[in-house]
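Engineer: what follows is a predicted protein model with its sequence.
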Amino acid sequence: MNIWIVTTGNSDVQIKDKTTLKTKWNTLFYPEGRKGLEKDHGFQLTKKEENANFTVPARVMGVICGNQLENNKLNKDIYQDLCFPLLDAFSQKLQGKDQPDRIIVILTNQESAYQKPEKKSPYWKDTCTLKPILNKYFKDRFSKIKEVKYLELAPQSKDEGLDNWDQALKLVQQELSTLEFKPLDKIYVSHQAGTPAISSAIQFVSLSQFGKRVKFLVSNEYEPENTRFITSSKYLRGIQLQEAKVLLKRFDYCGVESLLKPYWLDSATPQEQKLRDLLKIAIQWNFANFDEFAKGLGEVAQERLKTWWWTGYEAAYLAVVRLEQGNTVEALFHSFRAVEGLICKWAEYKYKNHIQYKSDGSPAIKVSILRDLPDYINRLYRNMQDKLNKEGKLGLFSESLYQLLQTAKPECQNPTHVMSIVWGKARDNRNPLFHRLLGLQEQEVFEAWDTKNKDAWKKKVLSCLNFVAEQEFTSLQKASLMYQLHQDLNQALTDYELQAFSDLNV
């Protein structure tokens, strides 16, 4: 059996120009039928566009015309004065082997949600009163039709109106669950009429309930010749592209790649290849593999990559991203790592002749540093002094690293200096927060840096980095190469979507 599920909208039934219905609307048809309206707002016909048909809110159209299909006063069949641009395009396509045996019409009725409807209320766009007109239309177009079934989406409050995506999905699921479908039924779905929430709900429910059995019938009232069927696989791909956009907003580059990879071609289009390449680079950044990330950037960022300090800013921006993702532990970890790691990079760059690397690649400061910074030894703890003198080197991390910076840049020894937070409150809070098994609240991340909110936290981390690197960046976004790459990824995903669905206009 062929089953056609079709949504209905405010402009599905229109009035032709130069007809009795149009001419006598104000003098006969509206005065005769308005007593059936919940509230009379003196609705007038509106011309959609130049040389186009006339419309009136769907509920009004149904009340005025649906109850007067045969107007004995004029001995005139009102139905002949009506036109159905979108439904006509669909009906012409559903012929021959595709002709429906059963039609399921989705109507809307928000009567319970809008008790005293104003003129601009969504109530007037409801299509439930169009049932007599639609019934005549479908039976005229498909003379052998076995059944025309009408389902009403009827929210009970304004908060649950048909612009509410969750509510529309719930109502569509409820209504379609009352019907029986057989495994061999072929399902055709036309979802373009109605609110965007209803359209999406019909798409989702159809795909989840019927899978590959469903075909979507789409059209355009201005270009009916382009009416066509679209397979469910293309719609599934479209839905996953929307999901990919959500994942991209969350900086989940692996998730985007995993979602889209099944659709990638052996011979990729330029748009697809660019998206794939950018995702590979972004994934390395998300894993904090900044060297691999840099290799992928190529010539675009060569000037930045020549600097010793660029990875510190990338690590800090990664902390911002982790906070946006709700991962507070990693946000704190990367923010502290960014600054401490940058101090280490500074030491390796500034005093490379006094650096020795251990077998694991970690740096140690050699006793020769005392030739350049003789006061350094006096700033160390006694056990660290002994180790430096005895072994001739000292692992460069934490206190030994901080004291090296303070010796070289005495101004940061001041308790009120921005860097004091690093070897003060931030360090004191880092280990207790990392080592406990309790949750870490966002506010605790800010407080660990002696700040009160996200903006102040980002500003303080940036100030620390700028001091060490002797730069003047005004935001972590501007300092990060990944920020621009993310913008490029957004555009690449949009271009990929447009290319992939260049033939899909739904």
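Structural biologist: Okay, I see it.

Engineer: please count neighbours and contacts with C-alpha atoms only from this point.
Structural biologist: Fine.

Engineer: pull the longest helix from this protein.
Structural biologist: If you go by DSSP state H, the chain has its longest helix at helix 328-350.

Engineer: show me what the stretch of helix or strand residue 466 belongs to is packed against.
Structural biologist: Using DSSP states H and E, residue 466 falls within helix 454-469. Here helix 454-469 touches helix 310-324, helix 328-350, going by 3 or more C-alpha pairs under 8 Å, 6 or more residues apart in numbering; DSSP states H and E.

Engineer: now with 6 Å?
Structural biologist: Applying 3 or more C-alpha pairs under 6 Å, 6 or more residues apart in numbering; DSSP states H and E, one finds that helix 454-469 makes contact with no other helix or strand.

Engineer: for that helix, which positions count as buried?
Structural biologist: 454, 457, 458, 460, 461, 462, 463, 464, 465, 466, 468, 469 (16 or more other C-alpha atoms under 10 Å).

Engineer: ok so, going back, give the next helix or strand downstream of the longest helix of the chain.
Structural biologist: That would be, after helix 328-350 and using DSSP H and E, strand 355-357.

Engineer: next up, a second structure to put side by side with the first:
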Amino acid sequence: MKSVLIATIGTRDLMFQIASGEWFNIGDDRMQSGEIIGEQAEVISDLGLHNISFRDLTKYLLDNIDTYIDRLEPAITGNIFNKNASEIEKVYLIATDQKPEVKQREKDTLYTTEIIKKWIIRKFQNLNNDNTSILYVGQDGTNPSDFEQMFNWWRKTWRNEIHIQPHQPIWVCVKGGVGQTSEAARVSGLSFYGDRILFFEVQQNTSANRQGIPSDYKGPFLGTNYLWDRTQKQALKLLESYDYTEAYDLLQPYFQQSGSKFGAIPNLLKAGKLWNQGQFEKFLSLAKSSTQISSVEGRLWMAYEQAYLGVIRLEQMNTTEAMLHSYRAIEGLLYWWAADSFPDHFQEEKQGWPLVNILITKKYSSLERYFTGSENTAKVDGWLLKDLLNEAIPETKNSIDFKAFWKSAKYARNYFSHRLGGLAKQDVFKAWSKDINNPDIKTSEQWQKRILNCINLVTEKSFNTLSEASLFCQIHKQVLEAIQKQEIINYDNNK
């Protein structure tokens, strides 16, 4: 789909070729370095005019357009049209036309803009009078130098005057005109259309202009670069609450730019999304391919991730999920520990309980009571798993932490899994206390330590905190630091 181009026209967006063949900027009224006469004065002199304002000068050229059309060229927007006209469906040129009592009226660009419109129509067959429009600032008293007034003007204009089809690309060049008009165009346009807007930025090239060649430009580039500071803060705030999905969606337009310098950030955000979903193996695979993290063996490391996910859910005040994740971290760990520790005796099932064969009783005779009749296998339910754990790792038998897991935490997990409603944070802590009626867990730190102690006993690790044990915690810190350090090139030379 072809684009819509919106361009602000300033006093220096038009060049004129004098009789000598040299080109001068009609609106540049500054005196030239080391010379007596400025560019605008050169044009006025060449035309045989005297004491004439910019507004009147451009009206004179417009009134005599048939005579001068071949000696006029847009200095700022010229190359954008020369190189991209075939990709443009409609053009909106923004001109100033202020009330008679306004001092800056003498520098209004209404006639300049009419000249540029005629230049466009004459040069490009696909851009005719019907699809090249002029919109005027100032006729209603709006001050082009007042940001708030211009912001309101642009909001109304985007909504009522500029017609854009769904999904149509929007190109904007706001180099012409005063800075307040340009900034209001950017902010209001980005608020209205977001990452659909692409910007051109023009770098003045005086030597080329003197030869009748319009200035160079960059773009079109993503308009949201102008709002990077704001976007950066929003992304960091989302990540503070571990909302990786929203953070990725917010930053994705930046990732899609050619020459993006975000490095591993996109993949690490994707990894964070997987971690939030509990897809820890996929998380690890993507994270390892994008950055250096601690190496892991086997699969028991995932218990730490599941437990830390419970910690994050508690921070997010998702207390029911925090309870379920924390319990599941240990329960799931024990099943995998049993299967990994006794591979000849265990049979993992995709559906239902794992099975253990009777040969396990040769090592642990206390388990014989789980095999009844002629059955050679037994369902590994919680009771069997508890007895096996106590036999294989005797320290767990007298562990206060495991006593809470097998009793109060198990009861609370079952209760909340089968009933509607939520629970308070203190209910989570109470559930992990060794005695519900006399809770010994009253803070998040104590709760985390209880879960960590259980996991460390089984994995034979010695982590001091769940954050230390979690691979995701390492990644999270890297993502935050990378986004905090990230800088976006702002192509606006006035910034």
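Structural biologist: That came through fine. Bear in mind that the values here come from a model prediction, so they are computed numbers and not experimental data.

Engineer: rewinding a little: superpose on the second structure and give me the mean offset of the helix holding residue 466 of the first structure.
Structural biologist: For helix 454-469 of the first structure, the mean deviation from the second structure after alignment is 1.6 Å (mean C-alpha distance after the TM-score superposition for the first structure).

Engineer: any chance you could list what contacts that helix?
Structural biologist: 339, 419, 446, 451, 472 (C-alpha atoms under 6 Å, 6 or more residues apart in numbering).

Engineer: quick one: the strand or helix carrying residue 89 of the second structure to chain centroid distance?
Structural biologist: According to DSSP H and E, residue 89 of the second structure maps onto strand 88-96. The chain centroid and the centroid of strand 88-96 of the second structure are separated by 30 Å under C-alpha atoms, centre = their mean, to the nearest Å.

Engineer: on that earlier part again, how far apart are the longest helix of the first structure and its match in the second structure?
Structural biologist: Counting by mean C-alpha distance after the TM-score superposition for the first structure, helix 328-350 of the first structure comes out at 1.6 Å.

Engineer: residue in the first structure matching residue 316 of the second structure?
Structural biologist: Using TM-score structural alignment, the equivalent of residue 316 of the second structure in the first structure is residue 325.

Engineer: what sits against its match?
Structural biologist: residue 250.

Engineer: that older thread, measure how the longest helix of the first structure sits relative to helix 310-324, angle-wise.
Structural biologist: 170 degrees (axes from the mean of the first three to the mean of the last three C-alpha atoms, to 10 degrees).

Engineer: what's the helix or strand just after the strand holding residue 89 of the second structure packed up against?
Structural biologist: Going down the chain from strand 88-96 of the second structure, the next helix or strand is helix 110-123, by DSSP H and E. Identification of packing neighbours for helix 110-123 of the second structure by 3+ C-alpha pairs under 6 Å, 6+ apart yields helix 54-63.

Engineer: in the helix or strand containing residue 84 of the second structure, which residues are buried?
Structural biologist: Using DSSP H and E, residue 84 of the second structure sits in helix 78-84. By 16+ other C-alpha under 10 Å, the buried positions in helix 78-84 of the second structure come out as 78, 79, 80, 81.

Engineer: other SSEs contacting that helix?
Structural biologist: For helix 78-84 of the second structure, there are no packing partners by 3+ C-alpha pairs under 6 Å, 6+ apart, so no helix or strand.

Engineer: picking that back up, determine which two of the contacts of helix 454-469 of the first structure are furthest apart.
Structural biologist: Within these, 446 and 472 form the most distant pair, 22.5 Å apart (C-alpha to C-alpha).

Engineer: ok, those two, which is more surrounded?
Structural biologist: Neighbour count, other C-alpha atoms under 10 Å: between residue 446 of the first structure and residue 472, residue 446 has more, with 21 against 12.

Engineer: and the more buried one, what's its match in the second structure?
Structural biologist: Under the alignment (TM-score structural alignment), residue 446 of the first structure pairs with residue 429 in the second structure.

Engineer: separation between its match and residue 349 of the second structure?
Structural biologist: Distance, residue 429 of the second structure to residue 349 of the second structure, by C-alpha to C-alpha, to the nearest Å: 33 Å.

Engineer: what's the answer for residue 450 of the second structure, then?
Structural biologist: Residue 450 of the second structure sits 29 Å away from residue 349 of the second structure, taking C-alpha to C-alpha as the criterion.
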